[in-house]
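*Asks:* The sequence and its predicted three-dimensional model are supplied below.
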Amino acid sequence: MNFCAEIVNEIRIQLEEVYSLRDKITMKSDGTYVSEGDVLVQNIVYERLKVILPFHQLISEEMAPFKEEWNEKGSYVVLDPIDGTENFVSGLIEWGVGISIYTEGKHVESCIYLPELDQVQITGMPIKKFTSRIRGLSSSLTKQDLEQLPEGFEYRIVGCSMYNMLSAIKGSFASFENVKAVACWDILPGLNLALEHGVGAFVDGEVYTGQILFPTKKYKILLQSA
């Protein structure tokens, strides 16, 4: 499987155009932004999918809401075209692309790509490990949530799940937790890469074992470095 590498290559080729779409934004019904950059990246993936993986269905944040029936033994490409759109449209560099591929219900490849940080992690690639005492937190936490955090730790809130999960996989964060629940496209790449690299991965308090998660609900997650 080399779908993710092809997508990363194609996005790199069109990266200047992606950047140029930062200020072309629309407010969605949930109060979050979608930019034309999100749509461009989604189109890049969709066009390659039709050629390379024609029997896979695309599940993408920018195609929600979904009305399809889901099959745990089905073949899907789960995509977050720009994770951290708020960062992206604000001119921050912490945003990324997340892809997870399932064929007949089995995970075959995942990718986290952080274009402006020039970081890529694809299933099968080696990874450099670090040791850290920093805990990553979801940007969805309220002021009251923050005031209740235990003392004795360093905390970081970045606002990009791909960045946060990759940091936990590398050990740059001792852990990353999202307690407010997020969609499958926000977390599947990080969960599967965590499994590959021996990082504890939990969904709704249960050990994650590689199963596909569908956009029928949202999930609380924890990555904990071993």
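*Replies:* Noted; the coordinates are in hand.
*Asks:* Every contact and neighbour count from this point should use C-alpha atoms.
*Replies:* Fine.
*Asks:* dump the residue contacts of Leu114.
*Replies:* Leu114 makes contacts with 94-97, 120, 162-163, as judged by Cα atoms under 8 Å, 6 or more residues apart in numbering.
*Asks:* meant to ask about Thr26
*Replies:* Thr26 neighbours (Cα under 8 Å, 6+ apart): 33-35.
*Asks:* here comes the other one, which I'd like you to weigh against the first:
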Amino acid sequence: MKMDIEQINTIAMAAGAAIMEVYDNGDFSVDFKSDESPLTAADKAAHITIVEQLAKLTPDMPILSEEAVEAFSGANENGEYWLVDPLDGTKEFIKRNGEFTVNIALIRSGKPVLGVVYAPAIDTLYYAEESAGAFKRVGRDQAQAISVESHSEDSPWRVVGSRSHASQETLDYLTQIEQYEMVPMGSSLKLCLVAEGRADLYPRFGLTSLWDTAAAHAVVLASGGEVVTPEGKPLDYSNTEQMLNPYFIVRNPKDWQ
């Protein structure tokens, strides 16, 4: 399936507008799902916007959304499906720090081949298609191509982490690096920082779900980066029976040859 990625950008931005309506109105009533993760009116509004518009654009394409997992019955005969997180970083949304995103990815044979990550509070859009490159657009500015950067041996490693305390597994992993500085960030923006060369490394030794990573994973791949398990295997999205990702590392492969 081939489409204009600007159509997906428009859908992500429409979902972002729905989120910001809740954000600006201050409706921060929070429900909790069975896994105790938070759910707000913004999650629900963004989900409805995305699913309705994707269904109009690609009526025969299955959609796996965090907010309607039970409605997903599997990829199509070509191994394709939409993988959506209507509001990634709900905790960041509740904290009102702006570091939350809309994530839309197209999966083909387990690989994210198109991805859009939109951060509505800061009006920043990342998007990518396989073989077409990765781009960043801020506000009304013209989109700029982005790519990973190689780590400079003369400077500390810039390591992306969550704003909460780093896990012991992460600290153990970082012992192989002589010098590093932490770059705090929320949601899937952590992967995008590596994709645009503002960070060198993002080790994630904690729980994430398929929809948390897929869109930004596509951006990383198109920017020349990789998202791999600690054993070096690419993160894969073909097994939707297993919604949780393994631990993973986002990096420039040239730094680890």
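*Replies:* Structure received. The shown structure was predicted, so the numbers you read here are calculated from the model rather than taken from an experiment.
*Asks:* Put one on top of the other, what's the TM-score?
*Replies:* After superposition, the two chains reach a TM-score (TM-score structural alignment, normalised by the length of structure 1) of 0.83; 225 aligned residues with a Cα RMSD of 3.0 Å.
*Asks:* TSV for the contacts of Leu114 of structure 1, including neighbour count and secondary structure?
*Replies:* Supplementary listing: the contacts of Leu114 of structure 1 in TSV, determined by neighbours: other Cα atoms under 10 Å; DSSP: H, G, I helix; E, B strand; the rest coil:
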residue	neighbour count	secondary structure
Glu94	22	coil
Trp95	28	coil
Gly96	25	strand
Val97	29	strand
Val120	18	strand
Met162	28	helix
Tyr163	25	helix
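*Asks:* Could you point out the longest helix of structure 1?
*Replies:* helix 36-52 (DSSP state H).
*Asks:* and the helix or strand hosting Asp186 of structure 1, which stretch of structure 2?
*Replies:* Element membership of Asp186 of structure 1, judged by DSSP states H and E, is helix 184-196. Mapped onto structure 2 using TM-score structural alignment, helix 184-196 of structure 1 spans residues 210-222.
*Asks:* Stretch 24-34 of structure 1 too?
*Replies:* Under TM-score structural alignment, the match for stretch 24-34 of structure 1 is residues 29-39.
*Asks:* what's the distance between the matching stretch and the middle of its chain?
*Replies:* 20 Å (Cα atoms, centre = their mean, to the nearest Å).
*Asks:* Flag every buried residue along it.
*Replies:* 38-39 (16 or more other Cα atoms under 10 Å).
*Asks:* First-to-last residue distance for that stretch?
*Replies:* End-to-end distance for stretch 29-39 of structure 2: 9 Å, by Cα to Cα, to the nearest Å.
*Asks:* Which stretches in the stretch 101-250 of structure 2 count as strands?
*Replies:* In the stretch 101-250 of structure 2, the strands defined using DSSP state E, counting those that start in this stretch lie at 101-108, 111-119, 124-129, 133-138, 144-146, 157-161, 180-184, 201-204, 226-228, 248-251.
*Asks:* which secondary structure elements does the first one contact?
*Replies:* In this structure, strand 101-108 of structure 2 makes packing contacts with helix 5-25, strand 80-88, strand 111-119, helix 210-222, judged by 3 or more Cα pairs under 8 Å, 6 or more residues apart in numbering; DSSP states H and E.
*Asks:* Include distance to Glu66 of structure 2 when you put those into CSV, please.
*Replies:* Formatted as CSV, these follow (distance: least, Cα to Cα, whole Å):
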stretch, distance to Glu66 of structure 2
helix 5-25, 14
strand 80-88, 6
strand 111-119, 15
helix 210-222, 7
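*Asks:* Nearest to Ser238 of structure 2 among those would be which one?
*Replies:* Comparing those by their distance to Ser238 of structure 2 (Cα to Cα), the top pick is strand 111-119, with 7.5 Å.
*Asks:* which residues does the closest residue to Val179 of structure 1 other than its chain neighbours contact?
*Replies:* Leaving aside its chain neighbours, Val179 of structure 1 sits nearest to Lys220 (5.1 Å; criterion: Cα to Cα, 6 or more residues apart in numbering). Lys220 of structure 1 makes contact with 177-182, 203-205, according to Cα under 8 Å, 6+ apart.
*Asks:* before we move on, back to that, quick one, which of the strands of the stretch 101-250 of structure 2 gets closest to Tyr237 of structure 2.
*Replies:* Of those, nearest to Tyr237 of structure 2 by Cα to Cα is strand 111-119, at 6.2 Å.
*Asks:* measure the aligned residue in structure 1 for Gly197 of structure 2 to His197 of structure 1 for me?
*Replies:* Aligning on TM-score structural alignment places Gly197 of structure 2 opposite Gly171 in structure 1. Distance of Gly171 of structure 1 to His197 of structure 1, given as Cα to Cα: 10 Å.
*Asks:* More neighbours: these two, which one.
*Replies:* More neighbours surround Gly171 than the other of Gly171 of structure 1 and His197, with 21 against 18 (other Cα atoms under 10 Å).
*Asks:* neighbours around the corresponding residue of structure 2 for Gln121 of structure 1, how many?
*Replies:* Aligning on TM-score structural alignment places Gln121 of structure 1 opposite Tyr126 in structure 2. Look at Tyr126 of structure 2: counted by other Cα under 10 Å, it has 27 neighbours.
*Asks:* quick one on the thing from earlier: tell me the buried residues in the longest helix of structure 1?
*Replies:* Across helix 36-52 of structure 1, burial judged by 16+ other Cα under 10 Å covers 36-42, 44-46, 49.
*Asks:* so it versus strand 96-103, what angle?
*Replies:* 30 degrees (axes from the mean of the first three to the mean of the last three Cα atoms, to 10 degrees).
*Asks:* helices or strands next to helix 36-52 of structure 1 in the packing?
*Replies:* helix 3-13, helix 15-20, strand 76-83.
*Asks:* Highest mean neighbour count out of the ones you listed?
*Replies:* strand 76-83 (a mean of 26; mean count of other Cα atoms under 10 Å).
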